[in-house]
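Student: Okay, sequence plus prediction incoming.
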Amino acid sequence: MGLYLLDSNVFIQAHRMYYPFDVVPGFWQKLKELGKVGKILSIDKVKKEICDTGNPDQLSNWMASQLEESFFNESASCVDVYAQIAAWANANTHYYPSAIAEFLETDLADPWLIAYAKKNDCVIVTNESSQPDIKRKIKIPEPCVHFGVRFISPIQMFRELGETF
């Protein structure tokens, strides 16, 4: 089994809704530990989405101070696979043109996350669920299915890793 590759929403939703730092510090410690031993990782574009907003918050400060720089892998190494994903999105007549344009925005992590996972045999960890009928947004699961990339929820990841906290 490959490494677990975390989507931005794993951090954002945990911080804002499910596992705030002051209530569930064990969640954040577990992420730090799993990153340190190389079981989980993410990409530079995820860090950029969270940390380069111009308005630092508790989550961006935690990411900058608690996760090692090596946690966030360079996505540019996957430009060849990204090109395949972009071609798939542009040729797809199911989605509205605005959905395709949004999906392929330069700094959006989603297509790069999928490209990195495909190229490096990673499992994407995301809170997004498959919604193949919607036309207004390309969600991570749909291109994952097309490109044969496995995706799971954060809770599924912890179960597969045998982790509790």
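Tutor: In hand now; what should we look at?

Student: hey, let's count contacts and neighbours off CA atoms from now on
Tutor: Fine.

Student: so how far is residue 26 from the nearest residue in space to residue 30 that is not next to it in sequence?
Tutor: Across the structure, with C-alpha to C-alpha, 6 or more residues apart in numbering as the measure, the residue nearest residue 30 apart from its sequence neighbours is residue 165 (7.3 Å). Taking C-alpha to C-alpha, to the nearest Å as the measure, residue 165 and residue 26 are separated by 6 Å.

Student: Can you tell me the SS state at residue 38?
Tutor: Residue 38 falls in the coil class when you classify it by DSSP: H, G, I helix; E, B strand; the rest coil.

Student: That one - how many residues pack around it?
Tutor: 13 (other C-alpha atoms under 10 Å).

Student: who touches it in this structure?
Tutor: Shown here is residue 38, whose contacts under the criterion C-alpha atoms under 8 Å, 6 or more residues apart in numbering are residue 3.

Student: do the one 3 residues further on as well
Tutor: Contact criterion C-alpha under 8 Å, 6+ apart gives 3, 4, 5, 6, 35, 71, 72, 73 as the residues in contact with residue 41.

Student: Wasn't it part of a helix?
Tutor: No. Under three-state DSSP, residue 41 sits outside any helix and is assigned strand.

Student: Put this next to the previous one:
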Amino acid sequence: MSKVYLLDSNCLITAKNSFYPFDFAPSFWEHIKKWIVTFETKSKDQCSKKNPQKRAKIPDVAHDLGADCIGLYEMMRDLHFKL
């Protein structure tokens, strides 16, 4: 079984606003687009099994998917991401 990654959209928003603006680091965003197309993607709301009436919490969704809670940069290192 392949490794599962759960990526909170806030880490991408922070990356865009703080470190990798679209016009400054287009290659970063091209890699992100490739990941989204290449790997199976789901929204956290599709994954949470605990209580569908409540907003899903990231640790609960990660647990449901069998994913570790790691940060964006740790995931990028794990996937050998290079700009």
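Tutor: Sure, I can see it. As the structure is a prediction and not an experimental result, all values here were calculated from the model.

Student: Can you lay out the contacts of residue 41 of the first structure as JSON lines showing neighbour count and secondary structure?
Tutor: Formatted as JSON lines, the entries for the contacts of residue 41 of the first structure read as follows, by neighbours: other C-alpha atoms under 10 Å; DSSP: H, G, I helix; E, B strand; the rest coil:
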{"residue": "3", "neighbour count": "17", "secondary structure": "coil"}
{"residue": "4", "neighbour count": "25", "secondary structure": "strand"}
{"residue": "5", "neighbour count": "28", "secondary structure": "strand"}
{"residue": "6", "neighbour count": "27", "secondary structure": "strand"}
{"residue": "35", "neighbour count": "19", "secondary structure": "helix"}
{"residue": "71", "neighbour count": "21", "secondary structure": "helix"}
{"residue": "72", "neighbour count": "20", "secondary structure": "strand"}
{"residue": "73", "neighbour count": "17", "secondary structure": "strand"}
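
Student: With distance to residue 89 of the first structure added, can I get these in a markdown table?
Tutor: Conversion of the contacts of residue 41 of the first structure to a markdown table gives the following (distance: C-alpha to C-alpha, whole Å):
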| residue | distance to residue 89 of the first structure |
| --- | --- |
| 3 | 25 |
| 4 | 24 |
| 5 | 21 |
| 6 | 22 |
| 35 | 31 |
| 71 | 28 |
| 72 | 25 |
| 73 | 24 |
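
Student: and which of these is nearest residue 47 of the first structure?
Tutor: Checking these against residue 47 of the first structure by C-alpha to C-alpha gives residue 72 as the nearest, at 6.9 Å.

Student: can you tell me how far the closest one sits from residue 91 of the first structure?
Tutor: For residue 72 of the first structure, the distance to residue 91 of the first structure under the criterion C-alpha to C-alpha works out to 30 Å.

Student: before we move on, what about residue 24 of the first structure?
Tutor: If you measure residue 24 of the first structure against residue 91 of the first structure using C-alpha to C-alpha, the figure is 43 Å.

Student: C-terminal to the helix or strand where residue 29 of the second structure lies, what's the next element?
Tutor: In this structure, residue 29 of the second structure is located in helix 26-38 according to DSSP states H and E. Past helix 26-38 of the second structure, further along toward the C-terminus, the next helix or strand under DSSP H and E is helix 44-47.

Student: Please say which position in the second structure residue 114 of the first structure maps to.
Tutor: Matched across to the second structure, residue 114 of the first structure falls on residue 59, judged by TM-score structural alignment.
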